[in-house]
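Trainee: Return a 3D structure for these sequence lines:
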Amino acid sequence: MTPPEHSHALTQSPTLRSVITEHRRGLVVSALLSILAAACSMAPYVAVYLTAAELFTPGPEGVDQGRIGWIAAFTALAVILRSVLAGASSHLAHVTAYRILARLRLALADRLQRIPLGRVQRRSSGEMKKLLHDDVE
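Mentor: Sure thing, here's the model as predicted:
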């Protein structure tokens, strides 16, 4: 006699912690991208400081126009990089979150398949929708 396909003793339902652990890399990379984006958002403030320092404390040859141009170019690059990093962080965070939600819903549906049919049928379709969709989020 072969054991049933879904045996309670053989498989254990995943916990929220275990599902999040499965997707830890995406969450960590998203957080790091967000931190880098926040660091890049400081560039305009640094540029104002460096420009003011260049204008009000010129060297022996006067104000270095080339340095001010480099400060402006660096600032523009940092602002563009901030947007790219923030967008990538947001995208990765959403993809990871929806993968976690999908995994939880699949685990819940698998669990519902293993409980007695009478317990499932006692609930209305609206309750089941709420359980699988609204309560998971």
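
Trainee: From now on I want contacts and neighbour counts done on CA atoms only, so please keep to that.
Mentor: OK.

Trainee: How about the contacts made by the most centrally placed residue in the chain?
Mentor: For the chain, the residue nearest the mean C-alpha position is Ala93 (1.9 Å; C-alpha atoms, centre = their mean). Contact partners of Ala93, counting by C-alpha atoms under 8 Å, 6 or more residues apart in numbering, are Gly26, Leu27, Ser30.

Trainee: Out of those, flag the one nearest to Phe74.
Mentor: Distance to Phe74 across the contacts of Ala93 (C-alpha to C-alpha) is lowest for Ser30, with 24.2 Å.

Trainee: Pull the number of nearby residues for that closest one.
Mentor: 23 (other C-alpha atoms under 10 Å).

Trainee: want to put them side by side, so please do this one too:
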Amino acid sequence: MIKPCSPPILQARAKRLLGNRQILDAGDTLSGGGITLHLPSRTVTLDGKPCSLTHTEFELLACLLRNKGIILTRDQLITKIWGYDFDGDDRTLSSHIRNLRSKLEEHAAHIVTVIRSGYKFEELP
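Mentor: Below is the predicted model:
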């Protein structure tokens, strides 16, 4: 893009590049086991009741719900949540999972620890 550029021209070019995409789509809500995450508003409900999560807890739960039934290793989760350059302690993930489980109350059983592998979100019967 040639600089300087006026705001109306910049806006027109951005609209052309984006096309007629909708900001919201069917993938805006993740749910499973009575837990519902609304991604645009970053809200969580447990059987219809609101639940307050930190940014990291929300990201962990969203990652697990996107990959239902799939084991995510500790390294995969750390990379997805904190990035490749994470310098923190390995137990940081365990602490956040523990805090998330305590906030999910009876729904915490859906987050399953797979020994020597990682974590997964499982739909329980």
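
Trainee: Quick TM-score on the pair, please.
Mentor: Overlay of the two chains. TM-score (TM-score structural alignment, normalised by the length of the second structure): 0.26; 50 aligned residues with a C-alpha RMSD of 3.8 Å.

Trainee: Can you list which of the contacts of Ala93 of the first structure are found in strands?
Mentor: Among those, no member is found in strands (DSSP state E).

Trainee: With distance to Thr51 of the first structure added, can I get those in JSON lines?
Mentor: Shown next, in JSON lines, are the contacts of Ala93 of the first structure (distance: C-alpha to C-alpha, whole Å):
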{"residue": "Gly26", "distance to Thr51 of the first structure": "38"}
{"residue": "Leu27", "distance to Thr51 of the first structure": "37"}
{"residue": "Ser30", "distance to Thr51 of the first structure": "33"}
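
Trainee: Helices along the first structure, start to end?
Mentor: Remark: helices assigned in the first structure by DSSP state H are 16-22, 24-40, 43-56, 65-114, 117-121, 125-129.

Trainee: Show me which residues of the first one are buried.
Mentor: Spelled out, it's helix 16-22 of the first structure. Applying a neighbour-count criterion of 16 or more other C-alpha atoms under 10 Å, one finds Val19, Ile20 buried in helix 16-22 of the first structure.

Trainee: Which secondary structure elements does it sit against?
Mentor: helix 65-114 (3 or more C-alpha pairs under 8 Å, 6 or more residues apart in numbering; DSSP states H and E).

Trainee: tell me the angle of the helix it packs on relative to helix 43-56?
Mentor: Relative orientation of helix 65-114 of the first structure and helix 43-56, computed by axes from the mean of the first three to the mean of the last three C-alpha atoms, to 10 degrees: 170 degrees.

Trainee: report the angle between the axes of helix 65-114 of the first structure and helix 24-40?
Mentor: Counting by the same axes, to 10 degrees, helix 65-114 of the first structure points 150 degrees away from the direction of helix 24-40.
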